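J.: One predicted model, sequence on top.
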Amino acid sequence: MQTEKINLTQYSHGAGCGCKIAPAVLEEILKTNETAAHFPSLLVGNDSKDDAAVYDLGNGSSLISTTDFFMPIVDDAFDFGRIAAANSISDVYAMGGTPLMAIAILGWPVETLPASLAQQVLDGARAVCKEANIPLAGGHSIDSKEPFFGLAVNGLVNNQQLKQNNTAREGDILLITKPIGVGILSTAQKRKVLQPEHDGIAVKWMTQLNKAGALLSSLPGVHAMTDVTGFGLLGHLIEMAEGSGLSAELNYATIPVIEEAKTYLAQRIVPDATYRNWNSYSTKVGFETGVNVMEAFNLLPDPQTNGGLLIAATEDAVEEIQKINGDAVIIGKFIPAGEKLIKILA
């Protein structure tokens, strides 16, 4: 007798990086009146909205430390482990570093879902860690109402090659290394309207490691870098612009979009997190006449899981960036700070 297939997404209310707390709510949570202790060796910490913490080791290099976890974004347990692992490791690459070691974080409803599925999640994570050439060296698990999984990852970076998300310069070109739209495809799957021929497309992008970040960090013309995750392209670009004291022009027509996601975008099949994202930062965005505002509203805040790298670089560095990562596409540039943080051009 064939065992009924278990679809993991039916056991969680959120999906992937769409589980993230909305930017405005997160800002309220992190707000404090306490005086922070000063640690001279902490190069990147809570005072910025960067991808990971960075601690100077005093020998010309720094330790990168990050953690990320979320609820299932796909039904297959092995793929869920792969996606969660790739997404967690991405924060190290986004800082220009090389991952060193990972520790697993697992929550599992042991009375609802079999332990054998959790084992498949871990196997998926091991496969991606092997691809990144790091050990999955241990971890911690709890019995939880909903399944969730992720990694705590440490990495190393040469201090001269550390990349942050708040160091863009006026005139820098903005590039992205992956198309957006995985949140839309994942929502179509969760709602059981994903066309059979579109199965696996989102997984392909979400399991692709952002290894280019470690190579791009050696380019002097690369001034800032981050990865696009739960706040969507707009949210993470806002963090870059705001942190750098600049505004950015985004050329809507050049933004790469997963072609198959457009089918569901036209039907407004989008994650709930898209609206939470937009409500958190809509006042910081302006549209040029000619932009399809309704489409942009449903697309640009789309939460990505292990999305591409956003790169701020000099025009002279673009050719070398595209040699390292052939998928890198120019989508805008940084300009002097204006009334709106992001200006979306047709």
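T.: Looks like it arrived, so ask away.
J.: switch to C-alpha atoms for all contacts and neighbour counts from now on
T.: OK.
J.: Grab the most central residue of the chain for me.
T.: residue 229 (2.4 Å; Cα atoms, centre = their mean).
J.: Neighbours of residue 256, how many?
T.: Neighbours of residue 256 under the rule other Cα atoms under 10 Å: 18.
J.: Excluding sequence neighbours, find me the nearest residue to it.
T.: residue 179 (4.5 Å; Cα to Cα, 6 or more residues apart in numbering).
J.: hang on, that neighbour packs against residue 261?
T.: No - with contact defined as Cα atoms under 8 Å, residue 179 does not reach residue 261; the gap is 10.2 Å.
J.: Tell me which of those two has more neighbours.
T.: Taking other Cα under 10 Å, residue 179 and residue 261 do not tie; residue 261 has more neighbours (24 against 18).
J.: before we move on, back to that, how close does the residue nearest to residue 256 get to residue 282?
T.: Per Cα to Cα, to the nearest Å, residue 179 is found 22 Å from residue 282.
J.: What of residue 131?
T.: As judged by Cα to Cα, residue 131 and residue 282 stand 38 Å apart.
J.: Please say which of the two ends up with more neighbours.
T.: With neighbours defined as other Cα under 10 Å, residue 131 and residue 282 compare such that residue 282 has more, 16 against 11.
J.: and that one, that's in a strand?
T.: No - Residue 282 sits outside any strand when classified using DSSP: H, G, I helix; E, B strand; the rest coil, being helix.
J.: residues contacting it?
T.: If you count contacts by Cα atoms under 8 Å, 6 or more residues apart in numbering, residue 282 has none.
J.: in this protein, which spans are strands?
T.: With strands called from DSSP state E, the chain shows them at 42-44, 53-56, 61-70, 98-108, 136-143, 148-158, 173-176, 222-227, 246-251, 285-287, 309-313, 329-336, 342-345.
J.: For those strands, please prepare JSON lines with the additional fields distance to residue 273 and mean neighbour count.
T.: What follows is the strands of the chain, written out as JSON lines (distance: least, Cα to Cα, whole Å; neighbours: other Cα atoms under 10 Å):
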{"stretch": "strand 42-44", "distance to residue 273": "27", "mean neighbour count": "16"}
{"stretch": "strand 53-56", "distance to residue 273": "25", "mean neighbour count": "22"}
{"stretch": "strand 61-70", "distance to residue 273": "14", "mean neighbour count": "22"}
{"stretch": "strand 98-108", "distance to residue 273": "22", "mean neighbour count": "22"}
{"stretch": "strand 136-143", "distance to residue 273": "26", "mean neighbour count": "13"}
{"stretch": "strand 148-158", "distance to residue 273": "17", "mean neighbour count": "25"}
{"stretch": "strand 173-176", "distance to residue 273": "21", "mean neighbour count": "26"}
{"stretch": "strand 222-227", "distance to residue 273": "18", "mean neighbour count": "28"}
{"stretch": "strand 246-251", "distance to residue 273": "21", "mean neighbour count": "23"}
{"stretch": "strand 285-287", "distance to residue 273": "18", "mean neighbour count": "17"}
{"stretch": "strand 309-313", "distance to residue 273": "20", "mean neighbour count": "28"}
{"stretch": "strand 329-336", "distance to residue 273": "23", "mean neighbour count": "20"}
{"stretch": "strand 342-345", "distance to residue 273": "20", "mean neighbour count": "22"}
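J.: Alongside the first one, take a look at this:
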Amino acid sequence: MLVGLGKPDDAAVWRLDDDQALVVTVDFFTPVVDTPYEYGAIAAANALSDLYAMGARPIFALNVAAMPANLPSEMIVEIMRGGAEKVREAGAAIAGGHSVQDPEPKYGLVAIGLAQTSDLITKANGKPGDLLVLSKPLGTGVTTTALKNGMCSPGDAQQAIMWMSRLNRLAARIALENKVRAGTDITGYGLLGHALELAEASQVGLQVWLSSIPFLHGVVDYARKGNFPGGSVDNRRFFGG
């Protein structure tokens, strides 16, 4: 085991031989948008992003689904189709999965990938002088909360959906080509939470300039109106902000 509970990261890593490692993650969540297909695509892209963040290439995935008994089968099919097509876009395949009944829909993937052991990207490999680079603009949590509250414009909603469902494949390829060895996937803990994890694991400090952070259109206005996801309150309390 190269990466496991002893040094938590975006995925677990098991050495196969001197050159290759198996990279495995699981991720799922409740709907963040109203359209089933886009929900499935976003959930799949989110799970696959853990592999890309570790420098791995997705090879296959398993569906993880919890659906209400009264949810129309057509909606479930669309969720699964969105996930399957996103996995196919990543060059991988859905190989199976598991489902249960639950009052609130939940969908995601167990995602499995391969990585060269010499190319692994982890939270613990940061070095003084490294630059922090974001592959996507921030603010999807605020935008989707504004959408749920009926305060998000259609254009801003579509922009957020586009970014959330976009694979980090190109960013991962560029990172590997430039021999990046430290990184992480920014999701539930937000930029500061995940940056703190990276800094602590690498035993370095981080400087972040607010003016340099890319945000989705409309995010600042939505935030000023109080459209924060529930997890942001927990994050602030946990990380001492």
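T.: That came through fine. What you are looking at is a predicted structure, and each value in this text was computed from that prediction instead of being measured.
J.: What value does the TM-score take for this pair?
T.: Remark: TM-score between the superposed chains equals 0.96 [TM-score structural alignment, normalised by the length of the second structure]; 240 aligned residues with a Cα RMSD of 1.2 Å.
J.: if we can go back for a sec, which neighbours do residue 179 and residue 261 of the first structure share?
T.: With contacts taken as Cα under 8 Å, 6+ apart, residue 179 of the first structure and residue 261 have no neighbour in common.
J.: The residue nearest to the centre of the first structure maps to what in the second structure?
T.: In the second structure, the residue matched to residue 229 of the first structure (TM-score structural alignment) is residue 187.
J.: what residue of the second structure matches up with the residue nearest to residue 256 of the first structure?
T.: Correspondence of residue 179 of the first structure to the second structure, assessed by TM-score structural alignment: residue 137.
J.: Residue 162 of the second structure versus that match, what's the distance?
T.: Separation of residue 137 of the second structure from residue 162 of the second structure (Cα to Cα): 11 Å.
J.: Kindly report the same for residue 181 of the second structure.
T.: 27 Å.
J.: Please apply the same query to residue 67 of the second structure.
T.: Look at residue 67 of the second structure and residue 162 of the second structure: by Cα to Cα, they are 24 Å apart.
J.: Also residue 113 of the second structure?
T.: 24 Å.
J.: and what of residue 124 of the second structure?
T.: In terms of Cα to Cα, residue 124 of the second structure sits 30 Å off from residue 162 of the second structure.
J.: which one of the two has more residues nearby?
T.: Ranked by neighbour count (other Cα under 10 Å), residue 124 of the second structure and residue 162 place residue 124 first, with 21 against 13.
J.: count of neighbours near the equivalent of residue 40 of the second structure over in the first structure?
T.: Matched by TM-score structural alignment, residue 40 of the second structure corresponds to residue 81 in the first structure. Around residue 81 of the first structure there are 29 other residues, counting by other Cα under 10 Å.
J.: circling back to that earlier point, mind putting the strands of the first structure into a markdown table with distance to residue 269 of the first structure?
T.: Putting those into a markdown table (distance: least, Cα to Cα, whole Å) gives the following:
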| stretch | distance to residue 269 of the first structure |
| --- | --- |
| strand 42-44 | 37 |
| strand 53-56 | 35 |
| strand 61-70 | 21 |
| strand 98-108 | 28 |
| strand 136-143 | 32 |
| strand 148-158 | 24 |
| strand 173-176 | 24 |
| strand 222-227 | 24 |
| strand 246-251 | 24 |
| strand 285-287 | 23 |
| strand 309-313 | 25 |
| strand 329-336 | 24 |
| strand 342-345 | 23 |
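J.: Tell me which of the ones you listed sits nearest to residue 186 of the first structure.
T.: Among the strands of the first structure, strand 61-70 comes nearest to residue 186 of the first structure, with 13.8 Å by Cα to Cα.
J.: Where in the second structure does the closest one align, residue-wise?
T.: Using TM-score structural alignment, strand 61-70 of the first structure pairs with 20-29 in the second structure.
J.: Pull the residues that contact that stretch.
T.: With Cα under 8 Å, 6+ apart as the test, stretch 20-29 of the second structure has contacts from 10-16, 43, 46-47, 50-51, 54, 56, 64, 106-117.
J.: so stretch 117-135 of the first structure aligns onto which residues of the second structure?
T.: The counterpart of stretch 117-135 of the first structure in the second structure, using TM-score structural alignment, spans residues 75-93.
J.: Contacts only, for residue 7 of the second structure.
T.: Neighbour list for residue 7 of the second structure: residue 201 [criterion: Cα under 8 Å, 6+ apart].
J.: And it, what's its match in the first structure?
T.: Using TM-score structural alignment, the equivalent of residue 7 of the second structure in the first structure is residue 48.
J.: Would you quantify the distance from that match to residue 54 of the first structure?
T.: 11 Å.
J.: cool, and residue 250 of the first structure?
T.: Residue 250 of the first structure is 29 Å from residue 54 of the first structure, by Cα to Cα.
J.: ok, residue 85 of the second structure touching residue 41?
T.: Yes - in terms of Cα under 8 Å, residue 85 of the second structure counts as a neighbour of residue 41; the distance is 7.3 Å.
J.: if you count what's nearby, which of these two comes out ahead?
T.: Taking neighbours as other Cα under 10 Å, residue 85 of the second structure and residue 41 compare with residue 41 leading, 26 against 18.
J.: mind checking how far the more buried one is from residue 1 of the second structure?
T.: 30 Å.
J.: go on, residue 235 of the second structure?
T.: Distance, residue 235 of the second structure to residue 1 of the second structure, by Cα to Cα: 29 Å.
J.: cool, and residue 188 of the second structure?
T.: In terms of Cα to Cα, residue 188 of the second structure sits 25 Å off from residue 1 of the second structure.
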